[in-house]
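Peer 1: need coordinates for the following:
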Amino acid sequence: MGHRFPNGATVGELQDVMRQVLDAARDADLALDTFKGLTNAERDHLVACRLVSPDFEWTLPGRALLVDARRSLSVMVNEEDHLRIQSLSAGWSVSASDAEARACLDALSSRLPFSFSPEFGYLSASPFNCGSGRRRSAMFHLIGLAQSKRLPAVLTALSAMGVSVRGLFGESSRAIGAFVQVSVLELAQTEFAGACEYLLREERESRTLVPRETLTEKSTQARDFAVSSRSLSLADALRVLAWIRWASVSSLPGFPSSPRAADAALTTLDIRGTMGEEHAARQRADALRAALGA
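Peer 2: Model (predicted):
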């Protein structure tokens, strides 16, 4: 785009990039809400919904976030790169997300010049992301593999396929509560789908190896802990949610009838505690009690 990457750009360059992107989105008639500034509550909610990166420096000049009405598509301006487009969909529906992101990219690329090198492909602030400029990711709940002690072997097999495994909030985060992201940069969609199908099969098989009595005991302990707690760390909240979700999938009495209750609670947790960790810990406890109907 004729500008240095965000980590080396001047304020003027960043603001110029932002104007170009916003103008292109408007000219393309993309139905996106634009946020040039966010309250702490808005920012925390969008991070929890995976619509914005936890590391997005939204208070700095030249930053903007564009989000669609369904909250399934977001465009970060001047995050690590000048432009980062994300599309999210529920369930195993990578093709739907791919089509939505591609439509947005096509609309913007017809109005914006992108830096391309015949040797390296599309250029990025990180050399690891050069090339196609596309990452496919899926989030999994691998509590069965974790409990049956099979998770390390499965992750090693995924690595051999060229699939990286990261924590719930992406790069550098840990897989707390057995919530993980698997992602690829260069594999074709069919290969990525095959890797994910392998992971689904292994997880389903592993869940059959854990006795129902063990599931009932640990889920009940997690539920009782959440109900009696008035504040929870993020790690504790995720561990509790992991057991609530599995109990719901298994239709255990005393738990939500659908795992979607746990999924919804996951998007309301205060991740970074921008209003203070004490406030965040209370909010997490309230969210889990609400999910449990307590």
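
Peer 1: from here on, just use CA atoms for contacts and neighbour counts.
Peer 2: Will do.

Peer 1: and residue 172, how many residues sit next to it?
Peer 2: Residue 172 has 9 neighbours, counted by other Cα atoms under 10 Å.

Peer 1: tell me who's in contact with the closest residue to residue 278 other than its chain neighbours.
Peer 2: Using Cα to Cα, 6 or more residues apart in numbering and skipping the chain neighbours, the partner closest in space to residue 278 is residue 231 (7.7 Å). The contact partners of residue 231, by Cα atoms under 8 Å, 6 or more residues apart in numbering, come to 278, 281-286.

Peer 1: now secondary structure too, for those residues, in CSV please.
Peer 2: Below are the contacts of residue 231 laid out as CSV (DSSP: H, G, I helix; E, B strand; the rest coil):
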residue, secondary structure
278, helix
281, helix
282, helix
283, helix
284, helix
285, helix
286, helix
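
Peer 1: hang on, residue 57 packs against residue 63?
Peer 2: Yes. If you go by Cα atoms under 8 Å, residue 57 and residue 63 touch, sitting 7.4 Å apart.

Peer 1: between those two, which is the more surrounded one?
Peer 2: residue 63 (23 against 14).

Peer 1: buried only: go through the contacts of residue 231 for me.
Peer 2: 281-286 (16 or more other Cα atoms under 10 Å).

Peer 1: please provide the structure for the following sequence as well, for comparison with the first:
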Amino acid sequence: MSWINESGPFNGIVMSSRVRIARNIAGLPFPSIASPEVLQKAVDMVKKSILESNSILSRDFDFVSLRNLSDVEKYILVEKHLISPDLVERAEVAAALINHNEQISIMVNEEDHIRMQCIFPGFQLDKAWELLNRVDDIVEESIEYSFDEHLGYLTSCPTNVGTGMRASVMMHLPGLVATKYINSVLQTISKVGLTARGLYGEGSEALGDIYQISNQITLGPSEEEIISNINIAVRQLMENERMARQALMQSNKLEFEDRIWRSLGILTHARKLSLQEFMSLLSQVRLGVDMGIINGIDVVMLNELMVKCQPAHLQAYIGRETSAEELDVARADRVKNELSKVT
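Peer 2: The predicted model follows:
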């Protein structure tokens, strides 16, 4: 079970919680300047640290060499948030270890030698960090990290030096978007060292009113302080979002519900859907489900549908290379088929 197909706390607003840490191997040049031989050595060392460890977790991981995957297979992993687009760009020298329930993934030779993450459904940052910390300890049993007494963990990018931690919570915020408070709210969190990114992280668009809230500062505060800071901000964001949703409902209930039901109607009957239109309509349906306006559909099903209708998943669904228009037609067809099971 992964964040996609499992329910979690407060999942009407918080879709997932993820903690990622960056590590480099002592004595090896950073990936950006390392030779192919050194990068292969990093892959071998990380693979051995997990698959040959004495931990019970070692039997739960699969090793994936990105050079052996098709482009579609690589981007399916990106769309499931198991690897980053940057790792795909380095596919010839990159690898990943992914556990069977897809909660933990370890990327090798992205910007740093090791980037490991744990992702849980709903609002569970503390739980994600607890599990990831155990995995980090397992790797460190056989690999010495690049570490400085004063600076902490050394990373390719100075913004990650220190804890090397990036903790993030993926939130669905249609109420704040619709009431036009989203920009002021995001400016406020930036004042406490947090930032908002789109669906696939830095540089990506906030499709479907989905934002990833994460820390900007890794040097100074401890891991626990970073997570506590995000937890406080997320609880406030959840309250702001609930108030915004209630305000929309109270200002014009008929228009509010009509927009939600129209969105479901279009998704159910459209002949073609662009990714942007699909995500926008799905956002309204998700809002309707969480507000109790639409029954018979749950947010877990909508998470699965969202991922199934991303470009690489659709390419796999079709089974061949397609044009952009064919993808839009296939997306509408898949949405219609999935929703017909529950509506």
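
Peer 1: care to give me the TM-score?
Peer 2: Here the TM-score for the pair of chains, by TM-score structural alignment, normalised by the length of structure 1, is 0.91; 293 aligned residues with a Cα RMSD of 2.1 Å.

Peer 1: find residues that contact each of residue 57 and residue 63 of structure 1.
Peer 2: Common neighbours of residue 57 of structure 1 and residue 63 (Cα under 8 Å, 6+ apart) are residue 79.

Peer 1: closest to residue 49 of structure 1 out of the buried ones among the contacts of residue 231 of structure 1?
Peer 2: Of all these, the one with the least separation from residue 49 of structure 1 (Cα to Cα) is residue 284, at 14.8 Å.

Peer 1: name the nearest residue to the closest one, sequence neighbours excluded.
Peer 2: Closest residue in space to residue 284 of structure 1, ignoring its immediate chain neighbours: residue 269 at 5.3 Å, by Cα to Cα, 6+ apart.

Peer 1: sorry, back to before: of the contacts of residue 231 of structure 1, closest to residue 167 of structure 1?
Peer 2: Closest to residue 167 of structure 1, out of all of these and judged by Cα to Cα, is residue 284, at 18.9 Å.

Peer 1: which residue in structure 2 lines up with that closest one?
Peer 2: Matched by TM-score structural alignment, residue 284 of structure 1 corresponds to residue 331 in structure 2.

Peer 1: repeat for residue 90 of structure 1
Peer 2: Per TM-score structural alignment, residue 90 of structure 1 is aligned with residue 121.

Peer 1: next one: its match from residue 127 of structure 2, what distance?
Peer 2: Residue 121 of structure 2 is 10 Å from residue 127 of structure 2, where distance means Cα to Cα, to the nearest Å.

Peer 1: so which of those two has more stuff around it?
Peer 2: When neighbours are counted by other Cα under 10 Å, residue 121 of structure 2 and residue 127 differ, and residue 121 comes out ahead with 27 against 16.

Peer 1: distance of the more buried one from residue 244 of structure 2?
Peer 2: 23 Å.

Peer 1: one more: residue 193 of structure 2?
Peer 2: 24 Å.

Peer 1: settle it for me: which of the two has more neighbours?
Peer 2: residue 244 (21 against 15).

Peer 1: which parts of stretch 36-43 of structure 1 are buried?
Peer 2: Applying 16+ other Cα under 10 Å to stretch 36-43 of structure 1 flags residue 43 as buried.

Peer 1: contacts for that stretch, please.
Peer 2: By Cα under 8 Å, 6+ apart, stretch 36-43 of structure 1 touches 52, 58-59, 63-65, 274-275.

Peer 1: please confirm that residue 285 of structure 2 is located within a helix.
Peer 2: Yes. Residue 285 of structure 2 sits within a helix when classified using three-state DSSP.

Peer 1: aligned to it, what sits in structure 1?
Peer 2: Per TM-score structural alignment, residue 285 of structure 2 is aligned with residue 244.

Peer 1: one more: residue 22 of structure 2?
Peer 2: Residue 22 of structure 2 maps onto nothing in structure 1, by TM-score structural alignment.
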